[in-house]
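A.B. asks: mind folding the following:
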Amino acid sequence: MQILEHVLQVAPILTKILSSEDIMVAVTDTTQYVYFSPSHSLNPPITLGMEFFDHDLFGTIRQTKERVEQISPPEYGPPFKAVGFPLFDQNGEFIGGFGFGISLHREYTLIETIGALDKAASTIQDHTHSLIAHTQQLSATIEEVTTFSQTAHQHSHNMDEVLTFIQKISQQTNLLGLNAAIEAARAGEYGRTFSVVAKEIRTLSSNSSDAAKQIGLSLDNMQQLVNDITGSLSEIAASSSNLIHHSESFSELVDDLHQLSRKLNDFANQMVK
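C.D. replies: Sure thing, here's the model as predicted:
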């Protein structure tokens, strides 16, 4: 019995054995298919008696007379991994080929999943970099506002010194008015006009003192408000600093994810070659 006939008898047995593995089986003579069995997921447009192509698995086997492993050409539909062997007769003459088609569905699904993962990682990384940039800008703004608050606090302190000075002048003016009133009383009839001036001086002193107290209360409230704002800004600055730190750490993790995706993609591409 010829070698090709033996292979044609064995081919259906191999088909049953490999049925659960989603693998096609095909046998050719020197020009055309003489046996073909599709798999669960692979059913290329192959019919018995159909000639194979010069650039497909069996065409390459015919040219090289060696074992061949390649990805199927587009004429056979969705790509699959093809592995084949040449057949020779008793005289060493090439008489055909024996090959298998292996589904790459899982491999290509893996590549698509890795691509989606890499795209998602890129999007996350872009948003993370944007978040870091905005947080750094916020931190810089907080530093400016904190500087302004500290300046306002210093100005309020300076105003306290001015108010203290006004209070002293008011006290001295009040004392001067009191002394003037006493001297006016001593002068009797001649001191009436001077008495009116002394009264106005004491009134001015009293008004100045009251105004200084009101300004002092307002400054105290403003200082308290500035202190509260400064405290809140310090808390926000600390939170921004922590956010920047965590965002940078997260960005490093995304970079690691990028590298892992590239390695997985390279591995998956090697699987389909």
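A.B. asks: from here on, contacts and neighbour counts on C-alpha atoms
C.D. replies: OK.
A.B. asks: residues in contact with R67?
C.D. replies: Taking C-alpha atoms under 8 Å, 6 or more residues apart in numbering as the criterion, R67 is in contact with I61, V83, G84, F85, P86.
A.B. asks: one more to line up against the first:
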Amino acid sequence: MAKGIESLDALAAVIPLLKSAIPTEISIALCDMEQFTAYWPSAHIDLNIKPGQRLQEGEPLMQAIRNDQALRAEVPAEYYGVAFTGTAAPVKDLSGRVIGGIAVQVRRHSELIEIADRIAGSLSSANEKIAHLAEGSGALAEGSGELLDLSKQAEKNAYEADGVVQLIKEVADQTHLLGINAAIEAAHAGERGAGFGIVASEIRKLSGQTVTSNNSIRDTLGTFKKLTAQMSGSIDRIADTGQNQAKSTEQLSDMIEEIREMAARLNEFAKQL
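C.D. replies: The predicted structure is shown next:
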């Protein structure tokens, strides 16, 4: 310390006032050249120093007195149950002679640092999982889009098949008409047209079967068109949901990253306390 105090007792008289005026938790120990003369613990920092307790060799306060040099050390929580920053400095009288020493312990906000670290770690892990979820949502939206295109193409093909069905119907109608005409001609020919009449009957039977099959195909195509239309609507909704989910997870990821940065700043601030 700088020159200026009259005695250790004079310094001891003002320490309680200084301790109460400092807006952070500290404990203060005062000693002469051989032993502690006073100790003011705090609510959480109590080194159990007793007046009259002798200084130990290698103790920071002893080193500060002997070397006339201030020391500083970071003491972890495992030693006294709470982490703190400790300083030790020589005390000099008005003539500049070292007459003792003072040690100050300032509590470090290790709990705050630990909480900030945990928050940052949890947010980083959550951000990774959300990033994977966003990738999956994007893939879902892309796959749904491709499936939607295929569904619409199938629906389009089903409508194009209507032309084929119509063509089959026209052929069946013409075949039926041909069978009727053949039957009429066979009747005109009498016995000589008996064989031709059998052929005409088979043509008409084939025409009837073609009409029946064509109607069945038409009904099947109608059902298929309805199903493909419904499937297209469902896939379209799935695609929209996937896209919305991808956007939401991206926004959530940005928010978590922002909170993680705030936790990192909180960590730095806590280390400075």
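A.B. asks: quick one: TM-score?
C.D. replies: Here the superposed chains carry a TM-score of 0.85, computed using TM-score structural alignment, normalised by the length of the first structure; 267 aligned residues with a C-alpha RMSD of 2.8 Å.
A.B. asks: before we move on, back to that, among the contacts of R67 of the first structure, which lie within helices?
C.D. replies: Using DSSP state H, the members of the contacts of R67 of the first structure that fall within helices are I61.
A.B. asks: let me have the contacts of R67 of the first structure in JSON lines, extended by neighbour count.
C.D. replies: Formatted as JSON lines, those follow (neighbours: other C-alpha atoms under 10 Å):
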{"residue": "I61", "neighbour count": "26"}
{"residue": "V83", "neighbour count": "20"}
{"residue": "G84", "neighbour count": "22"}
{"residue": "F85", "neighbour count": "20"}
{"residue": "P86", "neighbour count": "24"}
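A.B. asks: Serialize the contacts of R67 of the first structure to TSV and add fields for distance to S19 of the first structure.
C.D. replies: Compiled in TSV, those are given as follows (distance: C-alpha to C-alpha, whole Å):
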residue	distance to S19 of the first structure
I61	24
V83	16
G84	18
F85	20
P86	23
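A.B. asks: tell me the counterpart of M222 of the first structure in the second structure.
C.D. replies: Under the alignment defined by TM-score structural alignment, M222 of the first structure corresponds to F224 in the second structure.
A.B. asks: how about the strands in the stretch 1-150 of the second structure?
C.D. replies: Using DSSP state E, counting those that start in this stretch, the strands found in the stretch 1-150 of the second structure span residues 26-31, 36-40, 71-75, 84-92, 98-107.
A.B. asks: with the first structure superposed, average distance for the fourth one?
C.D. replies: In the superposition with the first structure, the aligned residues lie an average of 3.3 Å away from strand 84-92 of the second structure, counting by mean C-alpha distance after the TM-score superposition for the first structure.
A.B. asks: and if you look at stretch 211-228 of the second structure?
C.D. replies: Relative to the first structure, stretch 211-228 of the second structure is 0.7 Å off (mean C-alpha distance after the TM-score superposition for the first structure).
A.B. asks: which residues make contact with stretch 262-272 of the second structure from outside it?
C.D. replies: Applying C-alpha under 8 Å, 6+ apart, the set of residues contacting stretch 262-272 of the second structure is R108, H109, S110, L112, I113, A116, D117, I119, A120.
A.B. asks: not counting sequence-adjacent ones, nearest residue to the third one?
C.D. replies: Nearest residue to S110 of the second structure, sequence neighbours excluded (C-alpha to C-alpha, 6 or more residues apart in numbering): A83, at 6.4 Å.
A.B. asks: what does the one you found align to in the first structure?
C.D. replies: Counting by TM-score structural alignment, A83 of the second structure lines up with P79 in the first structure.
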